[in-house]
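> sequence first, predicted coordinates after that:
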Amino acid sequence: MPWIILIVAALFEIGWAVGLKFTEGFTRLWPSVGVGVALVASVVLLGWAAKSLPIGTAYAVWTGLGAAGTIVCGIFFLGEPLTVSRMVCIGFILAGVIGLKVVE
């Protein structure tokens, strides 16, 4: 169960990170509120997962999935470039996340 909570936390992290693009420097109310809610949910869920998982593993998986997911969302939804080097780097991030899960 802590791994599922951690994955949901990472999804909220992706949500707030991508949502930053729509806040226009926190000058738009509702996107800013959405970012704040997603940020709080993400950190609270990370904290719950960290009750059962080592904090180093939980944090690394949370940030790794969040970073990779944010890059993928940027590519597919925000028109950011899809390059071989970006895909290789995402692969390295995901390999690290999988490695941490395997050794847990």
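Yep, it's here. Numbering: from 1, shown residues only.

> drop to CA atoms for contacts and neighbour counts, all remaining ones
Fine.

> where do the helices sit along the chain?
Using DSSP state H, the helices of the chain run over 2-23, 29-50, 55-77, 84-103.

> please work out which of those is packed deepest.
Across these, the average number of neighbours (mean count of other CA atoms under 10 Å) peaks for helix 2-23, which reaches a mean of 20.

> show me what it is packed against.
Helices and strands touching helix 2-23, as assessed by 3 or more CA pairs under 8 Å, 6 or more residues apart in numbering; DSSP states H and E, comprise helix 29-50, helix 55-77.

> need the residues that contact the longest one.
This means helix 55-77. For helix 55-77, the external contacting residues (CA atoms under 8 Å, 6 or more residues apart in numbering) are 6-7, 9-11, 13-15, 17-18, 46, 49-50, 80-82, 90, 93-94, 96-97, 100-101, 104.

> next up, a second structure to put side by side with the first:
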Amino acid sequence: MSWLVLILSGVMEAVWATALGRSEGFTRPVPSITFVAALVVSMAGLAWAMRELPVGTSYAVWVGIGASLTVAWAMITGTEPVSLAKVLLLVGLIGCVVGLKYVH
């Protein structure tokens, strides 16, 4: 259950990171509120998962998922250019996150 919560928390990290970028310095209410809500859920889930999982592994997985999804979403929506190098690096990052699960 801790791994599921950690994965969902990583997804919420991508949500708050994307919302933060769209908040335009907290001047837009909907992205700003989305940022705060997703941040609270993401941090709470990370903290909950860390009760059973090692801190280093939890944090690396959380950041890896959040960063990968944030960049992937930006490329999908066209707000960030797509390149072969970026895609290969994201695949490598995701591979490392999966690897951490299996060596835990």
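Done, it's in. Every value quoted in this text rests on a predicted model; they were computed, and no experiment measured them.

> select, out of the helices and strands packed on helix 2-23 of structure 1, the one closest to residue 23 of structure 1.
Minimum separation from residue 23 of structure 1 across these (CA to CA) falls at helix 29-50, 5.1 Å.

> the closest one vs structure 2, average offset?
Overlaying structure 2 shows helix 29-50 of structure 1 at a mean distance of 0.7 Å from the equivalent residues (mean CA distance after the TM-score superposition for structure 1).

> quick one: that helix aligns where in structure 2?
Alignment of helix 29-50 of structure 1 against structure 2: residues 29-50, by TM-score structural alignment.

> run through who's touching the matching stretch.
Residues outside stretch 29-50 of structure 2 that contact it (CA under 8 Å, 6+ apart): 2-3, 5-6, 8-13, 15-20, 22-23, 26, 58-59, 62.

> one more time with 10 Å
1-26, 53, 55-59, 61-62, 66 (CA atoms under 10 Å, 6 or more residues apart in numbering).

> okay, the helices and strands packed on helix 2-23 of structure 1 in JSON lines with distance to residue 86 of structure 1 next?
As requested, the helices and strands packed on helix 2-23 of structure 1 are exported to JSON lines (distance: least, CA to CA, whole Å):
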{"stretch": "helix 29-50", "distance to residue 86 of structure 1": "25"}
{"stretch": "helix 55-77", "distance to residue 86 of structure 1": "8"}
